[in-house]
Every structure is written in C-alpha cells, then in structure tokens.
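Colleague: Sequence plus predicted model, see below.
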Amino acid sequence: MSTRPAPSEARIGFFAGMGAYLIWGVLPFYLRLLQGVSAPDVLAHRIIWSVLVVVLLIAWLKGWDKLAAALRQPRLLLMLFASALCITANWFIYTWAVLDGHVIDTSLGYFINPLVSVLFGVVLLGERLLRLQWLAVGLAALGVAVLAIERGALPLVSLGLALSFGCYGLIRKQAAVDAATGLFIETLMLAPVALWWIASTPQGFTGWPPVTIATLAFGGLATAVPLMLFGIAARRLPLSTLGLMQYVAPTMVLIEAVLIFGEVLDPARLAAFCCIWAGLAVYTVSLRRTTPAAAA
C-alpha cells in the first residue's frame, strides 16, 4: 500500500515548504539590521514576539480547542519540548553566525541538512536508499571531512545548524499537531527563559531605540511564519522530499554572502561545497530514476 500523500495534500506541502525556504533565504538581511544587538538578545526577542504572533493566528483560526486537546497529551508535549530545544539551538547558532560574519558557514550547514534529513529517514524512520543515494550521503560526508582536515577542526557552525534543524524536522514530522498549535506550545515553553533573559539585560524591552524595537518585534513574523509553513510541509511531504526542497535557502544565502556581504569563498570551503553539491546532484538523479516506479 502506498504511503504517498494525496495530490492536494502534497501540493499544499510543496507551496508551504517553498514559502518557508524563500523566507529563510532572505533572513540574513533581516538579522544584519540588528548588528549591535547580541545574539542572545535577538533570540529572546524572537521567542517572545513569536508567541504573540502565533496567539493572534490561533485566535483568528479559532484554534483554541486544538490547543486544549494538545495540552492534554503528555507524550506530545514531551515531543514539542524536544523540538523546542532543537529549534532554539538552531536559532542561536544561526543568529550568532550571521551577526559575526559567518554567513557562508550557515549556507554550508543548510546544504548539508538535506542529506542529514535523508540519513535520519533511513536510520530512524526505516526509509530505504538506493546505492546512488548512499553515494550522495557519502559525498556530503567527504565534504565535511575535507573542511575538517584543512582547518584542523570540524565545521561546528555548519554541523550544528544541519543537525539541530534535521532533528527539529524529524520530531515535527512525528508530532501529531497542526503547525500553529505546535509552534505556540514550543515558543510558550521557551518564553519564561526568554522573559528572564530580557528582564536581566540593561535594555529590557524598551531600552532600545524605537527602530531597533520595531526590528526586534518584526522577528516574531520572520520567525513564526516560515516555521508554521515548514510545519505544514513536514506533515504532508516525505522527509526525503522535504530535505531536497532545502536547496533553495542555502543557495540564496551563499549568493548573498559572497556578492553582498563580501565574505570569501576560500578553497577549502569551495571544495566542501563541491562535494556536497555533487551529493545533492546524485541524490536528485536517483529520485528521478525511482519516480516512475514509486508512482505505479
């Protein structure tokens, strides 16, 4: 029996996923507006403003019954707590990296991420890979190894982003909850720590210039909207398909880093990118070969 989603559901998942990745593709421009604000401050504000955005969305959708039902499920709450920790780690690493001038490293991380998602699908969800698909995963691993050998250390920013978001996508795929409810519970769990952090800083909520406050507040939309779209996609698409869609955001970010932010694509990074791009190309070819059989 086929486990593929219905065409209408797959279509919704596709457009939701593409919307999420396009927004994430331009996120460095938003974060660059906050240079001078520390990464923990940006993260705390993103969490608090995201809670407010999602509350308004749930009120508009009249989703309080779904929220109440979700809050009565201990296993679901445990899963959402785990996904909240994963996305917090991802947000912090990404915010720090962009503010500190490591945008290329974030792009590398999100190029690695699709193949991490593929590997998770095999190891944890029992998805099967062909030989070409294993070759794709191996090429990505080779890219990481090249960079590690040249630098004498693992590319921690890139791996941290790939693993944290891969884990987030895996958990949210398994969590039986709609996107808005899931995101609200996640951010609500994080809100007490975020409030404590903001209250402990000299600026608090109102000590920043008005433009900075407005920019920080916009982070609620910039954070909540793509994550809700991603949640919609994660429930409707196979993990491997969702992973392949992630080419969009890192491609945009890499172009921005080199052409706009002036970062240097050194030989080691270029070699790593080439290995990973080759892996993604091989995996894409393997999917095209299996599509007719899968559709039968």
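Modeller: Arrived safely, thanks for sending. Numbering: from 1, shown residues only.
Colleague: C-alpha from now on. contacts and neighbour counts both.
Modeller: Noted.
Colleague: Helix, strand, or coil at residue 206?
Modeller: At residue 206, secondary structure determined by DSSP: H, G, I helix; E, B strand; the rest coil is coil.
Colleague: dropping in the other structure now:
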Amino acid sequence: MNQTRLGYLYGFGAYLIWGFFPIYLKLLRPAGPVEILAHRIVWSVVFVALLLAAMRNIGFLRALARRPRALAAIAAAAALIAVNWGTYIYGVNSDRVVETALGYFINPLVVVLIGVFVLRERLRPAQWAALGVGGLAVAVLTVDYGRLPWLALVLAFSFAGYGLVKKRLGLPAAEGLFVESAVLALPALAYLGWLGRQGEATFGHGSAGHTALLVLAGAATAIPLLLFAGAANRLPLTGLGMLQYLAPILQLACGVLVFHEPMPPARLAGFGLVWVALVVFTVDAVRHTRRTRAQARAAALVPAEAR
C-alpha cells in the first residue's frame, strides 16, 4: 500500500472515531463532565507513557526540560485543550451534540480569523466572503437559540488556538499529548481524590463496565490523535482539509438521528450558511494550492530551459 492511501486510511480512522465520540461519552454517564475530563487526562498520561516506554522514547523529556519557552507554550496548549475537552464533554452530556458539531464546522473559519488578527496574514477575497457568510450564520443561529451559540464558539476558538500553539511547538503527537496531559494530571488527580472523599465518584462504585469505559478514555483520546498525526505526515493539506469535515458531519448525525435533538428550520438555515461558507473556503483553498504548485513547477523549469 502506498503512503498516500495509508494516509487516507489513518485520516478516516481518526475522524471516524472523533465523529462517533458523542456515543462513547454518553455511555460514561452517570459520571459528570468534570469527572470524565479528569479521567480522560489521567488515563491519557498512563496510556501514552506506556506507548513511549515501549518505543523507548522517554529521553525527549530531558531535552524539553532545557527549553523554558517551550514548557510555557506546552502549559498554554494544555490549558486550551482542557477547555476544549471539558466544553465538549459538557455539551454532549447536556444534550447539545448539534451545537458541538457546529463548533467543529466553524473551526476552519476561526483558524482563518486567527491568521488575520494574530499572524497578520492577508486574506484573499473568497476567504473574506467565507468569513462574512460564517458571521451571518452565527447571527442566524443566535436568533434561533435566543443566545449566542457560546458552546460552539468556545470549542472553535479553543481548538484553533490549540492548533496554533501546537504548530509553533512542533512536537510529535505522542510526545505532545503526554506532556500536555502530564501538566494537567496533578489537578485532575486532586479533583478525583476530592470527589472520592465526598463519596460522589462513580469510578469503582458503578458497574465494572462503567469503570472500564472510564479507563479506556485514555486510549480513546490518544489513538485518534496518533492516527491523525500519521495522516498529516502522508497527505497534502487539501486532502487533510477535506477529511476534517467528516467528524462534525458524523457528530451532527449522532445528535439528530441517534439522540433526537431538535433541528428547527431556522437552525437548519444557520447550518446551511455555515456549509456555504465552508464550500467557498474549501474551493478557494484547492484552487490556490493548485495555482501555487503550477507556479512552482513553471519556476523550476525556467533554469533548465535557459541552459
């Protein structure tokens, strides 16, 4: 199997797991959102530590300890992903799966927005048009919900910010997840200890299946991230960009078809505007990538012709 096909298999695997993740989170009831988040952090550390030990790759920690700026950036990334995970768990367990799906639909538009205001990037006209349609979609959904879709916005901005920090750090997926989870592990363990003293912990007090599902939260977190890293290393950005819509489509389907959340006409119209914005954004990105490659090939041919 060639590397491109393998990349697409990895990408489909990652986004399929993320797409059906709401079903897994629902199975973790009666554990509350913060307890689930704490277990997700703790068991992620355990799972990835075992993986790194098997790969004999723990030595990277010594080099990282000599980079204080990198450690500060990792702490920022850990805070952002904790907000993202916690918000997502809360959204799923409060029967707002549709709104969480919206967050990941608008995430690419938020990434572009961050590029403008943080990285001072200049946008092409089609990108401005996509942002304008996306803003109109948020306005329509605000009217429909009777409030800002804050849960979707927190998910979109926290994940976009996390992606920006991770891009600048440049750590491999397993090492990055281990350090980020390790930063959060002490507060998570402290919370779980406090919950146990209050007699409110569900871990070990419910069925064996419930306890096993909480332990598996580490693997359920790490495996799609590792698959995504494998896809990112093998696929062009356009291919990876197309795959990223698979997860929110499946999450939306879970919310409407599995959990029977309402989708009134105004909400559907808001989602429709988001999809229009994403079509404009994606088509422009594909055309820009093809144009850039064609120009690069033409530039590479000029010296040969001159000789």
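Modeller: The structure has been received and is ready for your questions. Predicted, not measured: the structure shown is a model, and the values here were computed from it.
Colleague: Which other helices and strands does the lengthiest helix in structure 2 contact?
Modeller: Among all segments of structure 2 classified by DSSP state H, the helix with the greatest residue count is helix 265-306. The helices and strands touching helix 265-306 of structure 2, judged by 3 or more CA pairs under 8 Å, 6 or more residues apart in numbering; DSSP states H and E, are helix 97-117, helix 125-145, helix 237-243.
Colleague: Residue 179 of structure 2 is nearest to which of these?
Modeller: Closest to residue 179 of structure 2 of these, according to CA to CA: helix 97-117, at 23.9 Å.
Colleague: average distance between the closest one and structure 1?
Modeller: For helix 97-117 of structure 2, the mean distance from the matching residues in structure 1 following superposition reads 1.4 Å, by mean CA distance after the TM-score superposition for structure 1.
Colleague: so that helix versus helix 265-306, what angle?
Modeller: Computed with axes from the mean of the first three to the mean of the last three CA atoms, to 10 degrees, the direction of helix 97-117 of structure 2 lies at 40 degrees from that of helix 265-306.
Colleague: other SSEs contacting helix 97-117 of structure 2?
Modeller: With contacts taken as 3+ CA pairs under 8 Å, 6+ apart, helix 97-117 of structure 2 sits against helix 68-93, helix 125-145, helix 150-169, helix 246-253, helix 265-306.
Colleague: Measure how the longest helix of structure 2 sits relative to helix 125-145, angle-wise.
Modeller: With the same axes, to 10 degrees as the basis, helix 265-306 of structure 2 and helix 125-145 are set at 170 degrees to each other.
Colleague: Could I get the helices and strands packed on helix 97-117 of structure 2 in a markdown table, plus columns for mean neighbour count?
Modeller: Converted to a markdown table, those look like this (neighbours: other CA atoms under 10 Å):
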| stretch | mean neighbour count |
| --- | --- |
| helix 68-93 | 20 |
| helix 125-145 | 18 |
| helix 150-169 | 20 |
| helix 246-253 | 22 |
| helix 265-306 | 15 |
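Colleague: which stretch of helix or strand covers the closest residue to residue 229 of structure 1 other than its chain neighbours?
Modeller: Counting by CA to CA, 6 or more residues apart in numbering, the nearest residue to residue 229 of structure 1 once its immediate chain neighbours are dropped is residue 16, at 4.8 Å. Remark: residue 16 of structure 1 resides in helix 7-25, with elements defined by DSSP states H and E.
Colleague: With residue 199 of structure 2 instead?
Modeller: For residue 199 of structure 2, no secondary-structure element claims it when assigned by DSSP H and E, so it is in no helix or strand.
Colleague: What of the one 10 residues further on?
Modeller: Assignment of secondary structure by DSSP H and E places residue 209 of structure 2 within helix 208-215.
Colleague: and if you look at residue 48 of structure 2?
Modeller: When secondary structure is defined by DSSP H and E, residue 48 of structure 2 falls within helix 33-55.
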